[in-house]
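J.: The following block contains a protein sequence and its predicted model.
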Amino acid sequence: MRTIRIFADSTCDLPAAWVQEYGIGIVPLYVTFDDEMYKDGLDLTTPELYNKVAKSGRLPKTAAPSPADFIQAFTPAVQEGQQIIYISLSSELSSTYQNALIAAAEFEEDQVTVFDSRNLSTGIGLLVMKAVKAAAEGRSVAEIIDLLETTRPLVETEFVIDSLDYLYKGGRCSGMQNLVGSLLKIRPVIKVIDGKMTPVSKIRGSREKVLDQLLNNALAQVDDMDNDLIFITHSLAEDDAIHLQQILKSKTKAREVAISDAGCVISSHCGAKTIGILYTKSIQ
C-alpha cells in the first residue's frame, strides 16, 4: 500500500511545529499590497501584515493558489509514490478548492484527492489532524475521506472579532456601523455555517465579557465534544488564548487544548485581537 500524505493550505493555521512533525504539506495563499505579492506565512508574518495596514490605511487583497502552484506542491510527493489528500479552505470563501481540483486532474487517477473542508482556520486544522492520525493508522484514502465526510458537519468554529475596523476597511460594514460599534464596544460573534462566515450575535461590553461569552458558548457543548482536540486560535491575543486554554483544560476532557496563531489571510479579514474556540462534536 502506498503511503498517504495530507496537504492543506496556509489558512488551516496549524502550529508550524505540527506541520513539520507530521509532514503536512502546506500550499500558501497570497496576500497582495498594491503590486507587492506575498505568500501567506512564508514571505509575510501577521505582525508585518498589521504594520503594513497601519502605514497604508488599506487592507491587502487575498488570492488563492493557482492550479500551477498546486501542481508544483503535489508533484514531489507523487513522484515519491505517495497518495495525496488535500483538505481545502471552504469553497464558499475562496477559489482555492476549485483550483486544487484543476491541478488534481493533471495527475493520474487516485494520486491526488481533493476534499472541501467547508471551514476555515483551525476548523480545517481539526480535519487535517483527523486525516493525519487515520493515515498513520494505515487507513486507505477512501476510508479517510469517509471519516472526513462524517466529521465535517461536526466541526464547530466560533470566534469574536475585537474591532469593526477591518470589517469596515474590507467593505463588510458601513462607516456608521463602524463608528457606532466602536463607541458602544460592540463585537460581532462569527460562526462558520454551511461553509460561510455567518454573524450570529453581537456582544456589547468589556473584553472580559466577550471572552466569558465565547467560553460559555463552548462549555455549553461540553457533553457533546469530541475529547480529542480543542483549538484556541487568535490573532495577536496570546494572553487571552492562554487564559482560555487554562479554563478549557480544567473544564473539558480534551486530550489536548492547543493554541495556534491566525495567519495573514485570516487576520487580514478579521483584524488584531480576534480569537476563537474550535472543536469537533462527537460522532454519535
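T.: That came in fine, so what should we check first?

J.: alpha carbons only for contacts and neighbour counts from here, please
T.: Noted.

J.: Quick one: residues contacting the residue nearest to the spatial centre of the chain.
T.: Central residue of the chain (C-alpha atoms, centre = their mean): Ser121, 0.6 Å from the mean position. Applying C-alpha atoms under 8 Å, 6 or more residues apart in numbering to Ser121 gives the contacts Thr11, Cys12, Asp13, Leu14, Leu89, Thr233, Ala262, Ile266.

J.: also this one, for the comparison:
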Amino acid sequence: MSRTVVVTDSTASLPPAEAEERGIVVVPLQVVIGATSYDEGADGATPEMVAEALRDYRPVSTSRPSPAVMREVYERAAADGATEIVSVHLSGDMSGTFESAQLAARDTSVPVHAVDSRQVGIATGLAVLAASDVVLGGGSAAEAAAAARDRAEGTTSLFYVDTLDYLRRGGRIGAASALLGGALAVKPLLTIEDGRVATLEKVRTSGRALARLAELAVEAAGDGPVEIGVAHLANPDRADHLADQLGTRLVDNLDGRAVRCGEVGAVLGAHVGPGMLAVCVARLG
C-alpha cells in the first residue's frame, strides 16, 4: 500500500502540534547569532532571541539545511514506511533550501516531489497544508504536489516592515531601495512577486501603512472563499488587531474558518526585523 509523507521546512511557520497531528515532517533551518549556530525552533533559535539580537546590533545570519540533511530526512521517512514524499519549501530565489531538496531527491530510495512554493512564511505553510489535505484525503503524491503549487500560486502575501535595513543586510532588496526608504522616512508595504520581495506601495506613517495593509488584503480576497494568515515579529498587539479586523470584514469569505495569527520564526525574523506585520490571503476557489 502506498503512503505519502509531506515534508517542509521550519520557515513555513506551522504550529508544531498541527504538523505532528498531520504527520508533516519539519526540517529546521539554522540561525547564527554571533558565533553560535542554532536550529530554528522552540529548543533552538526563537523569534524572541532574534529580535533581541537585532535590537542589540549583534550579527544574525541564517543558513539552509544541506542536501545531506534533507536526504537523511527523506530516508528516515522511507524507513518508517513512506513510499513517496512531497517536499514543499520557501521560495528558491530567497533560500537554497529548495535546491537542497532537489539535490537530495536524486539520491533518495523513494520518489520525492520537490515543490518550490515561490512564497515564504505562512503562505508556504498554507501550501503545505493543501498538500497534506490531499494526502489525508487519499490522493496521490503527484496530486498533493499540484495542490501545493496551486495554493501557493493563488496566495497573495503582503507585509509591512519598520525599516528596510534588515532586508538589505540579508540581500533580499537592493541597497539603493533601502537607502531611499530610510531617507524619505517612508513605511514600505511589500509583497512577494515571482518568488522575490517587491515594493508594493510607500506610505508616510505606520498607522496608514497598517490600514492600507488591511485594505489590500480585503481587495485580494475578492468575493470568493479564502484562508487568511497574519504573522508578526515582536508586534503581537497590532497583529491581533489586524486579525480581528480581517475576521470581521471577511467573515463571508472565511465561512467559519479562523484567521491564523502567530509570530514568524527566527529565520524569517532575522530578515524582516522587529515590528514586521504580514498578511497572507489564500484563495480557495
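T.: That came through, no problem. Since the model is a prediction, treat every value here as computed from it, not as a measurement.

J.: Tell me the most packed of the contacts of Ser121 of structure 1, by neighbour count.
T.: Counting neighbours by other C-alpha atoms under 10 Å, Ala262 leads the contacts of Ser121 of structure 1 with 32 neighbours.

J.: Return the distance of that residue relative to Thr75 of structure 1.
T.: Counting by C-alpha to C-alpha, to the nearest Å, the gap from Ala262 of structure 1 to Thr75 of structure 1 is 28 Å.

J.: Excluding chain neighbours, give the residue nearest to Gly121 of structure 2 in space.
T.: The shortest distance from Gly121 of structure 2 to any non-neighbouring residue, by C-alpha to C-alpha, 6 or more residues apart in numbering, is to Ala12 (4.7 Å).

J.: Contact partners for that neighbour?
T.: Ala12 of structure 2 touches His89, Leu90, Val120, Gly121, Ile122, Ala123, Thr124, Gly125, Val128, counting by C-alpha under 8 Å, 6+ apart.

J.: got it, and Ala175 of structure 2?
T.: Applying C-alpha under 8 Å, 6+ apart to Ala175 of structure 2 gives the contacts Arg168.

J.: Aligned against structure 1, show me the partner of it.
T.: Under the alignment (TM-score structural alignment), Ala175 of structure 2 maps onto Cys173 of structure 1.

J.: For Ile230 of structure 1, see how far away its match is.
T.: The spacing between Cys173 of structure 1 and Ile230 of structure 1, counted by C-alpha to C-alpha, is 31 Å.

J.: Buried members of the contacts of Ala12 of structure 2 into ChimeraX, please.
T.: For the buried members of these, the matching ChimeraX selection, counting by 16 or more other C-alpha atoms under 10 Å, is:
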select :89,90,120,121,122,123,124,125,128
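
J.: Which single one of the contacts of Ala12 of structure 2 is nearest to Lys202 of structure 2?
T.: Proximity of the contacts of Ala12 of structure 2 to Lys202 of structure 2 (C-alpha to C-alpha) peaks at Val120, which lies at 21.3 Å.

J.: nearest residue to the closest one other than its sequence neighbours?
T.: Closest residue to Val120 of structure 2 apart from its sequence neighbours, by C-alpha to C-alpha, 6+ apart: Leu90 at 5.0 Å.

J.: show me where structure 2 has helices.
T.: Under the criterion DSSP state H, structure 2 contains helices at 16-22, 47-55, 67-79, 97-106, 122-136, 141-153, 165-169, 175-184, 206-221, 236-249, 251-254, 266-272.

J.: wait, which of these is closest to Val115 of structure 2?
T.: Among the helices of structure 2, the nearest to Val115 of structure 2 by C-alpha to C-alpha is helix 141-153 (6.6 Å).

J.: Can you give me the buried ones in that closest one?
T.: For helix 141-153 of structure 2, by 16+ other C-alpha under 10 Å, it's Ala141, Ala142, Ala144, Ala145, Ala146, Ala147, Ala148, Arg149, Asp150, Arg151, Ala152, Glu153.

J.: can you check stretch 22-36 of structure 2 too?
T.: Neighbour counts over stretch 22-36 of structure 2 (16+ other C-alpha under 10 Å) mark Ile24, Val25, Val26, Val27, Pro28, Leu29, Gln30, Val31, Val32, Ile33 as buried.

J.: Can you check the distance spanned by that stretch, start to finish?
T.: Note: stretch 22-36 of structure 2 ends 32 Å apart using C-alpha to C-alpha.

J.: burial of Glu80 of structure 1, as a residue count?
T.: 10.

J.: any idea how far it is from Glu21 of structure 1?
T.: 19 Å.

J.: With Ile232 of structure 1 instead?
T.: Counting by C-alpha to C-alpha, the gap from Ile232 of structure 1 to Glu21 of structure 1 is 20 Å.

J.: So the two - more neighbours on which side?
T.: For Ile232 of structure 1 and Glu21, the more surrounded residue by other C-alpha under 10 Å is Ile232, and the numbers stand at 25 against 8.

J.: The more buried one corresponds to which position in structure 2?
T.: That one, Ile232 of structure 1, aligns with Val230 by TM-score structural alignment.

J.: Hmm, its match is touching Val281, no?
T.: No: proximity of Val230 of structure 2 to Val281 does not meet the contact threshold set by C-alpha atoms under 8 Å, at 9.1 Å.

J.: Could you pull up the residues touching Ala214 of structure 2?
T.: Leu242, Gln245, Leu246.

J.: Can you give me the neighbour number for Ile283 of structure 1?
T.: Residues near Ile283 of structure 1, counting by other C-alpha under 10 Å, number 11.

J.: Apologies, that question was intended for Gly195 of structure 2.
T.: Per other C-alpha under 10 Å, the neighbour tally for Gly195 of structure 2 reads 17.

J.: Isn't it up against Gly92?
T.: Yes: with contact defined as C-alpha under 8 Å, Gly195 of structure 2 reaches Gly92; the gap is 7.3 Å.

J.: can you list residues touching both of those two?
T.: With contacts taken as C-alpha under 8 Å, 6+ apart, Gly195 of structure 2 and Gly92 have Arg118 as neighbours in common.

J.: contacting residues around the residue lying closest to Phe159 of structure 1 once chain neighbours are set aside?
T.: Closest residue to Phe159 of structure 1 apart from its sequence neighbours, by C-alpha to C-alpha, 6+ apart: Gly276 at 3.7 Å. Shown in contact with Gly276 of structure 1 (C-alpha under 8 Å, 6+ apart): Thr157, Glu158, Phe159, Val160, Leu214, Ile232, Thr233, His234.
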